[in-house]
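>>> Okay, here's the prediction I keep looking at, along with the sequence it came from:
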Amino acid sequence: MRTTTIRRTIGASTAALAVTLGMLTTPAMAAPSVASSDTRPAIVALTKAQKAELQRAVDAQIKRAAKKGTQTAANEVTYYSADGKVEAVAVLPLPGETIAPSYTQTANGITSDWHGCPTFAYCFYENSNWEGARWQFWAAYEGPPGYASNYGFQDRTSSWVVNTSALYIVADDAAPGGTGQWLWLWTTNPQSSASYVGNTNNDRMDRWWAWVA
């Protein structure tokens, strides 16, 4: 998003319940057990209303993405590759905050020292100045491009970080009119960042290519 103010236009979603042999299945979208087991002080300090607001934002992120995501923390949705490895993580800011907190797995040896973007990752941000939701990736899409719609942030990128060496990224926008053409937006260098992609490129990224030089 263009401004640094987080836009909370995310609507609530309703988890569908199915009955099989008289037993209720797990809700299809929301994962309250995951959220309730998140004991980070910042999460525990949230009011009941704020926790509900955060859960609605998480549900909306899951619903918006074409690729199946799994809620893995009160404010995180993880996307896995076909072989079960972590491919991407959406990290949402907490209610009342403008910057998404550090990735929960930093305790497992993954540092998060550049605008919240973990070491060896590259990240796209919803707002300028690295604010709003953060989508972080580790895999280099050498060959097929990555599509933002798969992870719920099509036309939602305003800033970025490449916190790894030897990785280059090219961002594209789908040309209007359904022509199948793609318009170049920007190219990143290893270990680089941008606090704002500029008025011309703001909220336009639809896909990206990443490769190791």
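Cool, the structure landed. Residues are numbered from 1 along each chain as shown.
>>> only C-alpha atoms for contact and neighbour calcs from this point on.
OK.
>>> Tell me the gap between stretch 58-77 and the middle of its chain.
Distance of stretch 58-77 from its chain centroid, counting by Cα atoms, centre = their mean, to the nearest Å, is 9 Å.
>>> What are the buried residues along that stretch?
Applying a neighbour-count criterion of 16 or more other Cα atoms under 10 Å, one finds 58-65, 69-77 buried in stretch 58-77.
>>> The top helix by length along the chain: how far from the chain's middle?
If you go by DSSP state H, the chain has its longest helix at helix 48-64. Distance of helix 48-64 from its chain centroid, counting by Cα atoms, centre = their mean, is 14 Å.
>>> let's bring in a second one:
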Amino acid sequence: MARRVSLVMTVTMTLSVGMITPGLAWSDTHERTEQALAAEIDQVLREHGGTKTAPNEITWHPEGAGTVVLSLPTASGTPSPVKDDPARYAYGCPVNWYCLYENKNFNGLKAAGETGPGAGRLLKWSRFYCDTGAKGRYLELGDYGFRDRASSWVNATSDRFVGVGNWRAFPKFDTLWYMNPNSAAGYVGDTNDDKADLVWSCTH
């Protein structure tokens, strides 16, 4: 069962932490990882478009407003400290945004004081998609390099739930789980792990 927690509660969790491969000098590992990061960014840009807005970040502005941001792990794989008000982030997800994480336990991010992506990809978006009856009224995760990758999530909005689905054949899909407002799950469960293809959100 997925672990769900309220964002307004203090939660203690054991988070996974990336480690340097034994037997390799940190500088050697860092150099190769920097090259891998650059290659991965280039691949996402070729396949999905978008604009590179940071060394490890690509941003899209889908038709109809809203912003979608994909963050890839940095060379070290470690989180960054929050530079502004830590209360505006939960597991690296900004207030009024929705976030999906590639790995369990929010890619190893702490509940407060850190920003992503941590040790895995982080996809976040700001627009709600409500009408699932027509293609284009949901967020297609495959358009942003995040299909079949989600393992944990945060909904940092106060009044919008999010449905997460897995395609069978358009326009049919199976609902995997719901992301309630002001909630988070450190793991979506073995049955749903790495199966999310699309999301939609409506007023709760």
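That came in fine, so what should we check first? Keep in mind that what you see is a predicted model, and the values were worked out from it rather than measured.
>>> ok so, going back, in the superposition, what's the average offset of the longest helix of the first structure relative to the second structure?
With mean Cα distance after the TM-score superposition for the first structure, helix 48-64 of the first structure departs from the second structure by a mean of 2.6 Å once superposed.
>>> Give me the mean deviation of the next helix or strand after that helix from the second structure.
Beyond helix 48-64 of the first structure on the C-terminal side, the first helix or strand identified by DSSP states H and E is strand 70-73. Here the mean offset of strand 70-73 of the first structure against the second structure after fitting is 0.5 Å, by mean Cα distance after the TM-score superposition for the first structure.
>>> Where does strand 70-73 of the first structure end up in the second structure?
Mapped onto the second structure using TM-score structural alignment, strand 70-73 of the first structure spans residues 51-54.
>>> Would you mind listing the outside residues contacting that stretch?
45, 58-60 (Cα atoms under 8 Å, 6 or more residues apart in numbering).
>>> count of residues packed around the nearest residue to residue 56 of the second structure once chain neighbours are set aside?
Leaving aside its sequence neighbours, residue 56 of the second structure sits nearest to residue 72 (Cα to Cα, 6 or more residues apart in numbering; 5.2 Å). Residue 72 of the second structure is flanked by 24 other residues according to other Cα atoms under 10 Å.
>>> what's the matching residue for residue 72 of the second structure over in the first structure?
In the first structure, residue 72 of the second structure lines up with residue 92, judged by TM-score structural alignment.
>>> what does residue 38 of the second structure give?
Using TM-score structural alignment, residue 38 of the second structure sits opposite residue 55 in the first structure.
>>> Please apply the same query to residue 159 of the second structure.
Under the alignment (TM-score structural alignment), residue 159 of the second structure pairs with residue 166 in the first structure.
>>> thought its match was touching residue 212?
Yes. At 5.4 Å, residue 166 of the first structure and residue 212 qualify as touching, with contact defined as Cα atoms under 8 Å.
>>> The aligned partner of residue 98 of the second structure in the first structure - nearest residue in space that isn't next to it in sequence?
In the first structure, the residue matched to residue 98 of the second structure (TM-score structural alignment) is residue 122. With Cα to Cα, 6+ apart as the criterion, residue 122 of the first structure has its nearest non-adjacent residue at 4.3 Å, and that residue is residue 162.
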